[in-house]
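Chemist: here is a sequence with its predicted model. Questions after.
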Amino acid sequence: MPDFQQPRLEGEQLEARYAFAKRVALEAAQRAMEFYTRRSSLIVEHKGSDLQDVVSIADQEVEAFIRGELARHFPDDGIVGEEGGSDGLQARCIWVIDPIDGTACFLNGLHNWCVSIGLLVDGEPLLGAVADPNHDELFHGFIGRGAFVNDTPLQAHGASHVGEGLVGVGTTHRPGHEHFLPFLHALLDGGGQFVRNGSGALMTAYVAAGRLIGYYETHLKSWDCLAGLVLVREAGGRGNDFLRGDGLLGGNPYLVAAPGVYDQLAAMIGASLDAP
């Protein structure tokens, strides 16, 4: 009988993509930083009717750079990008990229923004790189090989109660925001505290690094967290089934947390976390 299984991706092919993700994330972050230093002169546009959902020429040009590098090195791979849409989703390898995660912070002179590059292989997150040029930090990880910030291994927080650390939070004007305030009330009543920095990719990386004990967003897009999901998993953290249904293109509610507080946070969120 013929073997109809797809050929196995060799280790060197995946290793090349890991090296690529780290290099291109750093280079893209430096390109973004050049725009950041002259942000007051950038043309800013709004996406649809939401005045808080903004994009600039910096987002567009940085994503164009990443897409160009992908076309040169891995032309058969698929891609999902915040600004340029999706292509090649039938491919085994699909890159999920956010050229500037935290654009509102970027445009307002806040340091909470980064470049996020993640890779799905056969539908599963395999590797990711999150570059934060303001703090000279590159968070990166590969399933089965660990996660790091620069060269330092990442480890999720050892908290066993929400009162033992800070929880990152976020929401938008998209459906689901009605669950945000009830969660905050439950968190505060349970002895917890929260922060919001405007970048889902960074807050996810901070969970992996043990800086936050958890991060909840009422609705997140895949380009904001795909790379970070790898970091959290490799650092010993937990996350909900974010990619279920149309998660890759449409997004979903999102929770990542230290293993000792995940269930407590999930209970505070309730059934909306994993609703279809």
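Modeler: Received it, and whenever you're ready, just let me know what you need. Numbers count the residues shown, from 1 in each chain.

Chemist: going forward, measure contacts and count neighbours with C-alpha atoms only.
Modeler: Noted.

Chemist: the nearest residue to residue 159 once chain neighbours are set aside sits in which helix or strand?
Modeler: Nearest residue to residue 159, sequence neighbours excluded (CA to CA, 6 or more residues apart in numbering): residue 260, at 5.7 Å. Using DSSP states H and E, residue 260 sits in no helix or strand.

Chemist: in this structure residue 260 contacts residue 161, no?
Modeler: Yes: with contact defined as CA atoms under 8 Å, residue 260 counts as touching residue 161 (7.0 Å).

Chemist: show me the contacts for residue 137.
Modeler: Listed by CA atoms under 8 Å, 6 or more residues apart in numbering, the contact partners of residue 137 are 131, 149, 150.

Chemist: okay, pairing it with this:
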Amino acid sequence: MTMHEAGLDQRFALAQSIAEEAGALALDYFNKRDTLVIETKRDPQDVVSIADRNVETLIRERVAARFPADGFLGEEFGHVDGTSGYTWAVDPIDGTAPFVNGLPTWCVSIAVLHGGVPVIGVIHVPCDGEIYASAAGRGASLNGAKLNLDPSRTIQNAITGIGCNNYVAPERVGQIIAALLAMGGNFIRNGSGALMLAYVAAGRLVGYYEPHMRAWDCMAGYCLVKEAGGDYLTFPTEGEALLEGHPVLASNRSVYGDLLALHG
């Protein structure tokens, strides 16, 4: 085993254990959110912000304790450069709108990049008791069961995830959905881009497209899709580009060209 392989396996094991611990903390906030709003006299959005920050702090502390030379990019506290060649990209709670409104479609997303490429992707969905895990050359799994994408799934006989946010003009979202429907497809949006990418890896969705996402939202899902046998649109990671929003597209190999047409 090379030093890189050993380092990858050590970080993969750590990412999975951290995802479990972070998911448990986030779930505790989720289950207590109404009480916390009443007790603190805060807006529900404030409560999820507190949960976001505390979950990310937990993840940062666990990584720093084990791999202090690794870089870290998180949604809440930004980017810290490292010297090891590895960078963690983390969204402590992806899907804050579902979280605030009592829906189960939110997750903890943890990725590790090496050479700008996602080589580890772990997504924990606490409400469903699901852990998606992947590492480069080691495949993808859901609660330990191996994931392999089915090439017979198409735009027409499966569901495609579509994402949108304030960075995307409403008219553009309408165009994307209209084009997908014109292809004979159908769409879903559950409020968490990271989770919809995990669903692509699991074959629940045939593909996912969002015109603007951040690295902490998509890198774990990208690794999962790749290791399950799918393809994804390259996300720029050089310098400041890593901190900016870019189009995100992932699918099984049969559908990739169709989704690129939506993007085009």
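Modeler: Yes, it's here. This structure is a prediction, so every number in the text was calculated from the model and none was measured.

Chemist: grab the nearest non-local neighbour of the counterpart of residue 93 of structure 1 in structure 2.
Modeler: With TM-score structural alignment as the criterion, the equivalent of residue 93 of structure 1 in structure 2 is residue 86. Spatial nearest neighbour of residue 86 of structure 2, excluding adjacent residues (CA to CA, 6+ apart): residue 114 at 4.9 Å.

Chemist: can you tell me what that neighbour aligns to in structure 1?
Modeler: Under TM-score structural alignment, residue 114 of structure 2 pairs with residue 121 in structure 1.

Chemist: verify the stated contact: its match with residue 96.
Modeler: No: counting by CA under 8 Å, residue 121 of structure 1 does not reach residue 96; the two are 11.0 Å apart.

Chemist: who's more crowded, those two?
Modeler: residue 96 (26 against 16; other CA atoms under 10 Å).

Chemist: what's the mean distance for the helix or strand containing that one versus structure 2?
Modeler: According to DSSP H and E, residue 96 of structure 1 maps onto strand 93-101. Following the fit onto structure 2, the mean deviation recorded for strand 93-101 of structure 1 is 0.4 Å by mean CA distance after the TM-score superposition for structure 1.

Chemist: quick test: name the residue nearest the centre of structure 1.
Modeler: In structure 1, the centroid-proximal residue (CA atoms, centre = their mean) is residue 225; its distance is 2.0 Å.

Chemist: residue in structure 2 matching it?
Modeler: For residue 225 of structure 1, the aligned position in structure 2 is residue 218, judged by TM-score structural alignment.

Chemist: what's the nearest residue to that match if we skip its chain neighbours?
Modeler: Going by CA to CA, 6+ apart, residue 218 of structure 2 has residue 194 as its nearest residue, at 5.6 Å.

Chemist: what is the neighbour count of the one you found?
Modeler: Neighbours of residue 194 of structure 2 (other CA under 10 Å): 28.

Chemist: check the secondary structure at it for me.
Modeler: Recorded secondary structure, residue 194 of structure 2: helix (DSSP: H, G, I helix; E, B strand; the rest coil).

Chemist: that one contacts residue 221, correct?
Modeler: Yes: counting by CA under 8 Å, residue 194 of structure 2 does reach residue 221; the two are 5.8 Å apart.

Chemist: give the residues shared as contacts by these two.
Modeler: Common neighbours of residue 194 of structure 2 and residue 221, counting by CA under 8 Å, 6+ apart, are residue 123.

Chemist: next up, the contacts around the residue nearest to residue 86 of structure 2.
Modeler: Going by CA under 8 Å, 6+ apart, residue 114 of structure 2 touches 85, 86, 87.

Chemist: my read: the first one touches residue 115, true?
Modeler: Read it as residue 85 of structure 2. Yes: because the distance of 6.7 Å satisfies CA under 8 Å, residue 85 of structure 2 is recorded as touching residue 115.

Chemist: leaving out sequence neighbours, find the closest residue to residue 77 of structure 1.
Modeler: Nearest non-adjacent residue to residue 77 of structure 1, counting by CA to CA, 6+ apart: residue 93, 5.2 Å away.

Chemist: how deep is the one you found tucked in, by neighbour count?
Modeler: Residue 93 of structure 1, neighbours per other CA under 10 Å, totals 24.

Chemist: and it, what does it touch?
Modeler: Contacts of residue 93 of structure 1 by CA under 8 Å, 6+ apart are 77, 78, 119, 120, 121, 122.

Chemist: what sits closest to the fourth one if chain neighbours are left out?
Modeler: Leaving out its chain neighbours, the residue that sits closest to residue 120 of structure 1 by CA to CA, 6+ apart is residue 94, at 5.1 Å.
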